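Engineer: Pasting the sequence and the predicted coordinates here, then a few questions.
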Amino acid sequence: MPDMYHPVTSPLLEVVVDTAAGLRAAVDNGADRIELCAALSEGGLTPSSGLMKLAAETGCPTRAMIRPRAGDFTYTADELHIMHHDIVAAAACGLEGVVLGANQTSGALDEAAMRGMVLHAKAHGLAVTLHRGFDLVPDPREALEIAISLGIDTILTSGGATAAAQGIEGLAALVKQAAGRIEILAGKGVTTENVEAILTSGVTAVHASCSAPLPAHDNRAFALGYVSAGMRDTDARSVAQIKSILSGKGGRS
């Protein structure tokens, strides 16, 4: 894997992408880490092995979403079996980590399912992000301690709000409780307009899609239903703008 990336002192920028073009736009414009998905319009699903291989070839640290279907995060034994296989696939493609989560119907973390997946990921040398299933939990303080006990590296969260800009107080509480034991990654609705306010919570990492609408280019494909209205992809300028703002903020070691 190319040695293209070096430690930085500004807050980390993770960009979530679901296409090859989006991956290139993010990497070429300053993303420090990639969350790799398929079907971001569905909240992100497990990406193909081909896309994972391409991401690994960029040299940018990349964590693949491990989510076998759209919908909630309460999984059957068969779905967990699929997820374990997809974790192995991410490792085989040379990725840095995976993004996953499992909840009980109450919203609480499914500790048994999570423990199995995290141990499996760690056995294959992967870092682990707990996705925004964390924001479903009834007790974030308890869930944070569970995540730490399981060996999870990062929690992606909006601070329990519908978007990170509305969850600054919750993010600040998590940062304080975490006390450097786990990375708190602020995500959902992060833009150039609100990223500085979100940083006041004390987070040292943000997660953004940096997306923009795609122009219509094939009326026939649209008419046949292959192209949906409102499709979006990673916007290079948005990535560069957020990166520029973060580069002016020191303090991440």
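Structural biologist: Alright, I've got the coordinates.
Engineer: Could you use CA atoms for every contact and neighbour count after this?
Structural biologist: Noted.
Engineer: quick one: the spatially closest residue to G230 that is not a sequence neighbour and R237, what's the gap?
Structural biologist: Residue nearest to G230 in three dimensions, not counting chain neighbours: P213, with 6.2 Å by CA to CA, 6 or more residues apart in numbering. Distance of P213 to R237, given as CA to CA, to the nearest Å: 13 Å.
Engineer: How about I152?
Structural biologist: For I152, the distance to R237 - CA to CA - is 32 Å.
Engineer: hang on, the earlier thing: tell me which of P213 and R237 has more neighbours.
Structural biologist: Legend: neighbour count by other CA atoms under 10 Å for P213 and R237, higher for R237 (15 against 12).
Engineer: Please verify my assumption that G125 contacts A91.
Structural biologist: Yes: the pair G125 / A91 is scored as a contact, 7.3 Å apart, by CA atoms under 8 Å.
Engineer: Give me the more crowded residue out of these two.
Structural biologist: Using other CA under 10 Å as the criterion, G125 and A91 rank with A91 on top: 21 against 15.
Engineer: so after the helix or strand containing that one, what's the next helix or strand?
Structural biologist: Taking DSSP states H and E as the definition, A91 sits inside helix 77-92. Going down the chain from helix 77-92, the next helix or strand is strand 97-100, by DSSP H and E.
Engineer: Only the buried residues of that next one, if you could.
Structural biologist: G97, V98, V99, L100 (16 or more other CA atoms under 10 Å).
Engineer: Now do the contacts for the third one.
Structural biologist: With contacts taken as CA atoms under 8 Å, 6 or more residues apart in numbering, V99 has the following neighbours: E35, R63, A64, M65, I66, V128, T129, L130, H131.
Engineer: hold the first one in mind and look at this next one:
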Amino acid sequence: MSSVLLEVCVDDAAGLLAAVEGGADRIELCSALSLGGLTPTEGLMQLAGRMSVPVYAMIRPRAGDFVFDETEIAMMEAEIDAARRAGLAGVVLGASLADGSLDAACLARLARRADGVGRTLHRAFDLVPDQMTALETAIDLGFERILTSGGEKTAAQGIAAITDLVRKAGGRLSIMPGSGVTLATVGPLLATGVSEVHASCSASVPTADSRLVELGFAPETTRRTDARVVRALKAAL
């Protein structure tokens, strides 16, 4: 049996339960996956802390770029504290300077706040001007893994960069492909030598009540985690 782990990203209670039912090895817990994932509510963190699999909380206070000011960094520290209180296994962090390079000072501060729990560097990495320099920074900061599409729209498109990162990392941390990872695309990604992959395992579902759309309470379609898709992707690893 393959030792490749499957991390599933979810942004609500139903998705959390579906990911666990489908056999996910680890869960990335967010809100607003349509925006790339924001910090989940403390209530959702508390629910996730009772699950049978490790859960990492996204720590991202707003949509947009990853250049954070002092107020936002303080918010992120409080969100890390909430994840710890909930008993979560880890947190997912990222911060950039104006040129896209990693904000090592901010990340070091957040890493200190998250001492004792696991840490993933999120796709802020995909904006960096020099991936190999950023890789070494992530290693120096003690991250367990980097979630990346190789700097492209999807991991399949970034496979050359992912291959190079796996080779350069040399087991010092894990390179975890994410973005557009499905049954149809995972095969070549596994050939890069990665030990874990990240996927939403979701399907598009239309909003049944048109009034919710008309009044601005919901988009026309949403994505819903599907336990069957989780199970099928896990079986392919």
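Structural biologist: Right, received. Where do you want to start? Here the structure is a predicted model, which means the values were calculated and not measured.
Engineer: what packs against the helix holding A91 of the first structure?
Structural biologist: Other elements packing on helix 77-92 of the first structure under the criterion 3 or more CA pairs under 8 Å, 6 or more residues apart in numbering; DSSP states H and E are helix 49-58, strand 97-100, helix 111-123.
Engineer: For I182 of the first structure, give its distance to A113 of the first structure.
Structural biologist: Distance from I182 of the first structure to A113 of the first structure, by CA to CA: 20 Å.
Engineer: whoops, R232 of the first structure was the one
Structural biologist: From R232 of the first structure to A113 of the first structure the distance is 33 Å (CA to CA).
Engineer: which position in the second structure aligns with H84 of the first structure?
Structural biologist: Aligned against the second structure by TM-score structural alignment, H84 of the first structure finds its counterpart in E77.
Engineer: Please apply the same query to A56 of the first structure.
Structural biologist: For A56 of the first structure, the residue aligned by TM-score structural alignment is G49.
Engineer: Its match and L29 of the second structure: what is the separation?
Structural biologist: 10 Å.
Engineer: Find the residue closest to the counterpart of D32 of the first structure in the second structure in space, skipping its chain neighbours.
Structural biologist: Using TM-score structural alignment to pair residues, one finds that D32 of the first structure aligns to D25 in the second structure. Ranked by CA to CA, 6+ apart and with sequence neighbours excluded, the top spatial neighbour of D25 of the second structure is L6, at 5.3 Å.
Engineer: Surely that neighbour and G22 touch.
Structural biologist: No: with contact defined as CA under 8 Å, L6 of the second structure does not count as touching G22 (10.6 Å).
Engineer: now the residue sitting furthest away from the middle of the second structure: how far from P219 of the second structure?
Structural biologist: Distance to the chain centre peaks in the second structure at R211, reaching 32.0 Å (criterion: CA atoms, centre = their mean). Using CA to CA, one gets 11 Å for the distance from R211 of the second structure to P219 of the second structure.
Engineer: Same check on I162 of the second structure?
Structural biologist: Applying CA to CA, the value for I162 of the second structure to P219 of the second structure is 33 Å.
Engineer: Between those two, point out the one with more neighbours.
Structural biologist: With neighbours defined as other CA under 10 Å, I162 of the second structure and P219 compare such that I162 has more, 24 against 13.
Engineer: ok, L44 of the second structure touching A14?
Structural biologist: No: the criterion here is CA under 8 Å, and L44 of the second structure misses it with A14 at 10.5 Å.
Engineer: Among the two, which residue is more densely surrounded?
Structural biologist: L44 (19 against 12).
Engineer: Just give the closest residue to that one, not the sequence neighbours.
Structural biologist: A13 (6.7 Å).
Engineer: Ok, G180 of the second structure next?
Structural biologist: G180 of the second structure's closest residue in space is T154 (CA to CA, 6+ apart), at 5.3 Å.
Engineer: For A21 of the first structure, see how far away whatever residue of the first structure lines up with that neighbour is.
Structural biologist: Counting by TM-score structural alignment, T154 of the second structure lines up with A163 in the first structure. With distances taken as CA to CA, A163 of the first structure is found 26 Å from A21 of the first structure.
Engineer: cool, E35 of the first structure as well?
Structural biologist: The value you get for E35 of the first structure to A21 of the first structure, if CA to CA is used, is 14 Å.
Engineer: which residues does the aligned partner of A212 of the first structure in the second structure contact?
Structural biologist: A212 of the first structure maps onto A203 in the second structure, with residues paired by TM-score structural alignment. A203 of the second structure is in contact with R223, R224, T225, D226, counting by CA under 8 Å, 6+ apart.
Engineer: same thing but at 6 Å, please
Structural biologist: Counting by CA atoms under 6 Å, 6 or more residues apart in numbering, A203 of the second structure touches R223, R224.
Engineer: hang on, it in a strand?
Structural biologist: Yes: counting by DSSP: H, G, I helix; E, B strand; the rest coil, A203 of the second structure is found in a strand.
Engineer: Who has more neighbours out of L6 and G22 of the second structure?
Structural biologist: Between L6 of the second structure and G22, L6 has the larger neighbour count (other CA under 10 Å), namely 23 against 20.
Engineer: Give the helix, strand or coil label for the alignment partner in the first structure of that one.
Structural biologist: Matched by TM-score structural alignment, L6 of the second structure corresponds to L13 in the first structure. Following three-state DSSP, L13 of the first structure is assigned to strand.
Engineer: Please report how far L13 of the first structure lies from V195 of the first structure.
Structural biologist: L13 of the first structure is 11 Å from V195 of the first structure, by CA to CA.
Engineer: Check A92 of the first structure too.
Structural biologist: 34 Å.
Engineer: These two - which one has more neighbours?
Structural biologist: With neighbours defined as other CA under 10 Å, A92 of the first structure and V195 compare such that V195 has more, 21 against 13.
Engineer: Aligned to the more buried one, what sits in the second structure?
Structural biologist: So, by TM-score structural alignment, V195 of the first structure is matched to V186.
Engineer: residues touching that match, list them.
Structural biologist: V186 of the second structure makes contact with no residue, according to CA under 6 Å, 6+ apart.
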